[in-house]
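[1] Here you go, sequence then predicted model.
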Amino acid sequence: MAGVLAADPTLADFDKAYPLWVHIVKAVMLFLFLMLGVVFGVWFERKLISRMQNRYGPNRAGKFGLLQSVADAIKMGLKEDLFPRTVDRVLYLLAPVIMVVPAFLAFSIVPFGPMVNLFGVQTPLQLVDLPVAVLFMLAMGAVSVYGVVLAGWSSRSPYALLGGLRSAAQVVSYEIAMGLSFVAVFLFAGTLSTSEIVAAQEQTWYVFLLLPSFLIYVVCMFGEAARIPFDLPEGEGELVGGFQTEYSSSLKFALIMMGEYLHTFTASGIAVTLFLGGWRAPFPISLWEGANTGWWPVLWFFIKFVLTFSFIVWVRASLPRVRYDQLMSLGWKVLIPVNLAWILLVAGVRSVVINDSRMISLAVTGIIVVGALAIWMRFDTVNQRRKEARKAQVEAEFEELSNEPAKGGFPVPPLDLPHYHRVSRP
């Protein structure tokens, strides 16, 4: 690509025959980053939510409560591991593993920095890259839902089974919307490789060029990671604990919690990589010539990663859980149609830039925009009519029951009763 720094890795750099120890060192570094990230991420989330709610949070185990997550891990490791009698033991044990392993694999395609000198070897600061790296991430996210479904089914509990089915339906709907939000990025970058997508954002981050795609991805990110306000597979208010109801606070439960956190980390890392410039320095730091070389980009990536994770925590502390029908309606009736219209618009704009027949492209783009607006207005009108009809129906039913206590309603006095003034006694 024109204008790309020499330090930027490409797909060809991952085909080189590096020594085996280089891959082992990078894999260990990634593993330590994720494991320590889970430990300190739990502490950070507790402290941040506590400050938002005007309380201290963990402040007993270690300085500032830093060892609270370590204490929780020790407790889970030493607690008695219980097995309900009716569970399918093989699948019951396998489900937490299926939730954790794909999360580790999905993070392997996230670039942390450019070409660096790792103990005398020039190598990309990324474990692996593929021509279809983003599709690999989506595939790992889809595989992890099998762990949730198997956890619910193997528990032989109605609450756990309902939680697993909810997770399956939720992932199917939001996986489609998330995949569509990446299409605009592919059209602009011309590749599905994460390292080359970061290289394509040298001049402008895609969060500015493709803001609707970014906003749709943010919503889908909560649905994919099952975080509040979309944590319906757990829903303790209605499903006790959802798919993890029958898992005691032991190592299996710890693996489930680790899997959820790792999926949150993966969603944050993909957001930084595809829309926030990856490891590239923000303006005005990017004006410094050495900002995007060496090990400095690791710092920029980490700052963006922490800010994205803080936004996820902020949403958890601010918004309540939605109803399940609202969750599914948002995915199928809003996110997917808007995504399709936006992709058509982006494709039209790209054809204007690339092709010579600009008048035809402009006409096609105009037709797409007008058609999308017409569909949206039609959808909004029909939705408003349905709401008004439903409201009128509820009011009519309420009035009928109020006036007929024999049918189970409550006797409500009419509103036009005469008003009697209180007469004071002499």
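    Happy to help now that I have it. Numbering: from 1, shown residues only.
[2] rest of the way, CA atoms for contacts and neighbours
    Will do.
[3] Doesn't Gln122 lie inside a strand?
    Yes - under DSSP: H, G, I helix; E, B strand; the rest coil, Gln122 falls within a strand.
[4] excluding its backbone neighbours, what's nearest it?
    If the residues on either side of it in the chain are set aside, Gln122 comes closest to Val116, at 5.5 Å by CA to CA, 6 or more residues apart in numbering.
[5] what are the ranges of the strands in the chain?
    All strands of the chain, identified by DSSP state E, fall at 113-118, 121-125.
[6] a markdown table please, covering those strands and showing mean neighbour count.
    Converted to a markdown table, the strands of the chain look like this (neighbours: other CA atoms under 10 Å):
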| stretch | mean neighbour count |
| --- | --- |
| strand 113-118 | 20 |
| strand 121-125 | 19 |
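[7] export those to a markdown table and tack on distance to Phe243?
    Output for the strands of the chain, formatted as a markdown table (distance: least, CA to CA, whole Å):
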| stretch | distance to Phe243 |
| --- | --- |
| strand 113-118 | 37 |
| strand 121-125 | 37 |
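[8] Identify whichever of those strands lies nearest to Val143.
    Comparing those against Val143 with CA to CA, the closest turns out to be strand 121-125 (26.0 Å).
[9] The stretch 201-350 of the chain: helices as residue ranges?
    206-209, 211-225, 236-239, 251-275, 296-318, 324-329, 336-354 (DSSP state H, counting those that start in this stretch).
[10] Please list the residues outside stretch 244-252 that contact it.
    Applying CA atoms under 8 Å, 6 or more residues apart in numbering, the external contacts of stretch 244-252 come out as 75-82, 84, 93, 96, 151-152, 155, 157, 159-160, 234, 253, 256.
[11] center of this structure - which residue?
    Most central in the chain under CA atoms, centre = their mean is Met221, positioned 1.9 Å from the mean C-alpha point.
[12] Does that one touch Ala267 like I think?
    Yes - using CA atoms under 8 Å, Met221 is in contact with Ala267, at 6.1 Å.
[13] quick one, longest helix in this structure?
    Ordering each helix of the chain by length in residues (DSSP state H) puts helix 358-403 first.
[14] Output the contacting helices and strands for it.
    Judged by 3 or more CA pairs under 8 Å, 6 or more residues apart in numbering; DSSP states H and E, the packing partners of helix 358-403 are helix 336-354.
[15] how about stretch 75-83: buried residues?
    Counting neighbours by 16 or more other CA atoms under 10 Å, one finds that the buried residues in stretch 75-83 are Met76, Gly77.
[16] ok, how many other residues are close to Arg60?
    11 (other CA atoms under 10 Å).
[17] A further structure is provided below for comparison with the first:
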Amino acid sequence: MFFSFISFVILVVAVLINVAFFTLLERKILGLSQFRKGPNKVSYGGVLQPIADAVKLFLKEGAWLEKVNTKVFMLAPGLALGLSLLSWSALPLNILEFDYAFLVLLLVMSLGLYPVLLAGWASNSGYAMVGGLRSVAQTISYEVSLSLIFLSYLVLVCSLNFTAMSELTRTPLVLLTAGIFILWLISGLAETNRTPFDFAEGESELVSGFNVEYGGGGFALIFMAEYSSILFFSAMSSLLLGLGAPMNSGGFMGLLAVGYFWVWARVTLPRYRYDMLMGLAWKGILPLSLAVLSFVISVM
């Protein structure tokens, strides 16, 4: 048990380091897409820019509003990052092996909406509260579809453990998963509040949404939680493609490819309207995911 705990701590440190340099990769891609260089001043090629940003944010003095619920306001960012990092324990990384990893992941994902709601409520700001409520509605809507998409894969591999998914590409059943994977990517973009579904932080109408009152360390923790979730969904996507966990070369390359897709979507796609987003969830992706699950069960 002690060695499992130490291994999980090492995993957390590795994820946080990857989060830092994934933000650098994103800023480089955004710069190239807009015909500019991106970060290039701090050390060689801007490699240490994420470290400089982290030091700046955590040393920055926080601004406290008069009517903020202080305890909840301080708790929400740490809780968001903790739940985001805990979701990594469901992956088959030979650290914490769960026989029912699917249920563990659903539990952690369902708890992930509470920090957003708490942050919006405790800020005592209209913009933050609206952003939190919109994020909760969006997350709940797409978690239903994500659960059904997961179930389709689990029915194919006949297991609740994600380790069996690495065997999926060695069977003819992989032909059934192309359409399911597209639904997974769309739902993953919405679940992580990324463009074109970033309504929880829509700068044009919410002035950054639920985290508008956060600065310094609190903002940094929320920022890290978001990018940890992006990397987790990229790793899970690699697993669903049958490339394996990020511990091997195929899984790592799959993680990079899907991570690049997340950044590409931010560069390329315009933001949806909120009513179109909810309509897509309940009238588009949910019926399709139900139909796919029914078809997979009938085939098996």
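    Ah, there it is. The model shown is predicted, which means the values in this text are computed figures rather than measured ones.
[18] TM-score for these two?
    Aligned and superposed, the two chains score 0.95 in TM-score terms (TM-score structural alignment, normalised by the length of structure 2); 300 aligned residues with a CA RMSD of 1.7 Å.
[19] Reformat the helices of the stretch 201-350 of structure 1 as TSV; add distance to Glu400 of structure 1.
    Shown next, in TSV, are these (distance: least, CA to CA, whole Å):
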stretch	distance to Glu400 of structure 1
helix 206-209	53
helix 211-225	40
helix 236-239	31
helix 251-275	48
helix 296-318	39
helix 324-329	27
helix 336-354	39
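[20] Of all the ones you listed, which one is nearest Ala374 of structure 1?
    Closest to Ala374 of structure 1 of those is helix 336-354 (CA to CA; 10.9 Å).
[21] Please state the offset of that closest one from the chain centre?
    Its chain's C-alpha centre and that of helix 336-354 of structure 1 lie 23 Å apart, by CA atoms, centre = their mean, to the nearest Å.
[22] how near is the counterpart of Ile180 of structure 2 in structure 1 to Ser181 of structure 1?
    Correspondence of Ile180 of structure 2 to structure 1, assessed by TM-score structural alignment: Ser213. Here the criterion is CA to CA, to the nearest Å. By it, Ser213 of structure 1 lies 5 Å from Ser181 of structure 1.
[23] Give me the common contacts of those two.
    Joint contacts of Ser213 of structure 1 and Ser181 (CA under 8 Å, 6+ apart) are Asn339.
[24] More neighbours: the two, which one.
    Ser181 (27 against 24).
[25] which non-adjacent residue is nearest Leu221 of structure 2?
    According to CA to CA, 6+ apart, the nearest residue to Leu221 of structure 2 is Pro77 (5.4 Å).
[26] is it true that that neighbour touches Leu118?
    No - using CA under 8 Å, Pro77 of structure 2 is not in contact with Leu118; the gap is 9.3 Å.
[27] can you give me the helices in the stretch 51-200 of structure 2?
    Going by DSSP H, counting those that start in this stretch, the stretch 51-200 of structure 2 shows helices at 70-86, 101-111, 113-122, 126-157, 177-191.
[28] any chance of the ones you listed in CSV, with distance to Met247 of structure 2 too?
    CSV is the format used below for the helices of the stretch 51-200 of structure 2 (distance: least, CA to CA, whole Å):
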stretch, distance to Met247 of structure 2
helix 70-86, 17
helix 101-111, 17
helix 113-122, 28
helix 126-157, 21
helix 177-191, 21
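[29] Tell me which of those helices is the most buried.
    helix 113-122 (a mean of 23; mean count of other CA atoms under 10 Å).
[30] Next one: the residue mapped onto Arg134 of structure 2 from structure 1 from Leu262 of structure 1, what distance?
    In structure 1, the residue paired with Arg134 of structure 2 is Arg166, using TM-score structural alignment. Distance, Arg166 of structure 1 to Leu262 of structure 1, by CA to CA: 20 Å.
[31] ok, back up a step: aligned counterpart of the residue nearest to Leu221 of structure 2 in structure 1, please.
    By TM-score structural alignment, Pro77 of structure 2 lines up with Pro96.
[32] Who are the contact partners of that match?
    By CA under 8 Å, 6+ apart, Pro96 of structure 1 lies in contact with Gly147, Val148, Ala151, Lys252, Phe253, Leu255, Ile256, Gly259.
[33] out of everything not next to it in sequence, what's closest to the third one?
    It stands for Ala151 of structure 1. Spatial nearest neighbour of Ala151 of structure 1, chain neighbours left out: Ala95 (5.2 Å); criterion: CA to CA, 6+ apart.
[34] unless I'm mixing things up, that neighbour is touching Leu150, no?
    Yes - counting by CA under 8 Å, Leu150 is a contact partner of Ala95 of structure 1 at 5.6 Å.
[35] State the number of residues packed around Arg323 of structure 1.
    12.
[36] What does it correspond to in structure 2?
    The alignment partner of Arg323 of structure 1 in structure 2, by TM-score structural alignment, is Arg273.
[37] what about the corresponding residue of structure 2 for Phe230 of structure 1, distance to Ser187 of structure 2?
    Structural alignment (TM-score structural alignment) places Phe230 of structure 1 against Phe197 in structure 2. As for Phe197 of structure 2, its distance to Ser187 of structure 2 is 10 Å (criterion: CA to CA).
[38] Over to Asn124 of structure 2?
    Distance from Asn124 of structure 2 to Ser187 of structure 2, by CA to CA: 30 Å.
[39] and if you look at Gln49 of structure 2?
    31 Å.
[40] Also Leu277 of structure 2?
    Leu277 of structure 2 sits 11 Å away from Ser187 of structure 2, taking CA to CA as the criterion.
[41] What of Arg194 of structure 2?
    Distance from Arg194 of structure 2 to Ser187 of structure 2, counting by CA to CA: 10 Å.
[42] do the same with Asn248 of structure 2
    Distance of Asn248 of structure 2 to Ser187 of structure 2, given as CA to CA: 26 Å.
[43] now do Leu117 of structure 2
    20 Å.
[44] And for Gln138 of structure 2?
    Gln138 of structure 2 sits 10 Å away from Ser187 of structure 2, going by CA to CA.
[45] for Val12 of structure 2, same thing?
    Relative to Ser187 of structure 2, and taking CA to CA, Val12 of structure 2 is found at 25 Å.
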